[in-house]
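K.L.:
The sequence isn't on hand, but the structure is:
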């Protein structure tokens, strides 16, 4: 049998060996993402207060690194669990896109001497990601009840 072209790009054996731990890792990284979002918001508020324009604002590197890690992990989860991974990947990409636009909103607010607002859309998007990642990682807690109903 010929090997799949995907086998040359993604170490499928390594992914299969960590498939059981991957949902818990994703849940942990999503929670770290919330913490880095909070730290980024504090950084934006401090930079907006110190500067006259949006020149002081810059992307918060730890938050961007966690975003990239979360995208990579959700794509890896899609390889081992296609349905759950696809749902999680769409939610994570939506959260990353909302983070991008929230940063641009903070720049506009700083440029126009407005009060720096909270990243509301990114908070809602991360709440959805937390809910689904929790469902994937902690389903074993409700599985007996779920199976008795369904």
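P.N.:
Now that the structure is in, tell me what you want to look at. Note that the structure is predicted; figures quoted are calculated from it, not measured.
K.L.:
can we go C-alpha only for contacts and neighbour counts from here?
P.N.:
Fine.
K.L.:
so what's residue 76 closest to, chain neighbours aside?
P.N.:
Leaving aside its sequence neighbours, residue 76 sits nearest to residue 15 (CA to CA, 6 or more residues apart in numbering; 7.2 Å).
K.L.:
Show me where this protein has its strands.
P.N.:
Assigned by DSSP state E, the strands in the chain number zero.
K.L.:
Please enumerate the helices of it.
P.N.:
Using DSSP state H, the helices found in the chain span residues 6-9, 12-17, 22-50, 61-80, 82-111, 120-149.
K.L.:
How much space separates the residue nearest to residue 76 from residue 71?
P.N.:
Separation of residue 15 from residue 71 (CA to CA, to the nearest Å): 15 Å.
K.L.:
Residue 132 too?
P.N.:
Distance, residue 132 to residue 71, using CA to CA: 14 Å.
K.L.:
Next: residue 42.
P.N.:
24 Å.
K.L.:
what does residue 91 give?
P.N.:
Counting by CA to CA, the gap from residue 91 to residue 71 is 10 Å.
K.L.:
got it, and residue 32?
P.N.:
According to CA to CA, residue 32 and residue 71 sit 14 Å apart.
K.L.:
okay, the two: which has more neighbours?
P.N.:
Set residue 32 next to residue 71 and count neighbours by other CA atoms under 10 Å: residue 71 wins out with 21 against 17.
K.L.:
here comes the other one, which I'd like you to weigh against the first:
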């Protein structure tokens, strides 16, 4: 008997366990796209508005962040090792995005005309994308992997 048997429908999660890393992979790609759009939106808000009050969070980017975190946590139930690594990378992206937004507010307060690129969040996203891709598409490299290992 599993400890979470009555709290989480583990059998139902195992049925969709194969598509969870693919879903996280897709959300990471969407998150990278929405990060670009959000950065352009922040620059436009800074030009059109006055200071830090003009810069606001963008709901699609926030939703992709939350979706990545929740799906990676669900994947951790199905595949503990891979899910833990993926969750750490995705939470790193979440934290980098959170503090990146706050740094945009500070840059807007300093009256600079251009906001810097969200380099830490992009870097964390690349690592999350690579690992989610590895978890999602391992079957592509599995024959070569089995020959070597």
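P.N.:
Received the coordinates, thanks. Just so it is clear, the model here is predicted, and its values are computed rather than measured.
K.L.:
sorry, back to before: mind telling me what the residue nearest to residue 76 of structure 1 corresponds to in structure 2?
P.N.:
Using TM-score structural alignment, the equivalent of residue 15 of structure 1 in structure 2 is residue 13.
K.L.:
ditto for residue 82 of structure 1
P.N.:
If you follow residue 82 of structure 1 across to structure 2 using TM-score structural alignment, you land on residue 80.
K.L.:
now residue 71 of structure 1
P.N.:
Checking TM-score structural alignment: residue 71 of structure 1 goes with residue 69.
K.L.:
Wait, its match touches residue 89, no?
P.N.:
No: with contact defined as CA atoms under 8 Å, residue 69 of structure 2 does not count as touching residue 89 (9.4 Å).
K.L.:
who's in contact with the counterpart of residue 100 of structure 1 in structure 2?
P.N.:
Matched to structure 2 by TM-score structural alignment, residue 100 of structure 1 sits across from residue 98. Residue 98 of structure 2 is in contact with no residue at all, counting by CA atoms under 8 Å, 6 or more residues apart in numbering.
K.L.:
For residue 52 of structure 2, see how far away residue 98 of structure 2 is.
P.N.:
As judged by CA to CA, residue 98 of structure 2 and residue 52 of structure 2 stand 15 Å apart.
K.L.:
cool, residue 83 of structure 2 as well?
P.N.:
Separation of residue 83 of structure 2 from residue 52 of structure 2 (CA to CA) stands at 37 Å.
K.L.:
before we move on, what about residue 5 of structure 2?
P.N.:
Noted for residue 5 of structure 2: a distance of 48 Å to residue 52 of structure 2, by CA to CA.
K.L.:
the more surrounded of the two?
P.N.:
residue 52 (19 against 10).
K.L.:
could you measure the aligned residue in structure 1 for the more buried one against residue 106 of structure 1, distance?
P.N.:
In structure 1, residue 52 of structure 2 lines up with residue 54, judged by TM-score structural alignment. Distance, residue 54 of structure 1 to residue 106 of structure 1, using CA to CA: 8 Å.
K.L.:
neighbours around the closest residue to residue 103 of structure 1 other than its chain neighbours, how many?
P.N.:
Of all residues not flanking residue 103 of structure 1 in the chain, residue 59 sits nearest, at 7.4 Å (CA to CA, 6+ apart). The burial count assigned to residue 59 of structure 1 is 13, neighbours taken as other CA under 10 Å.
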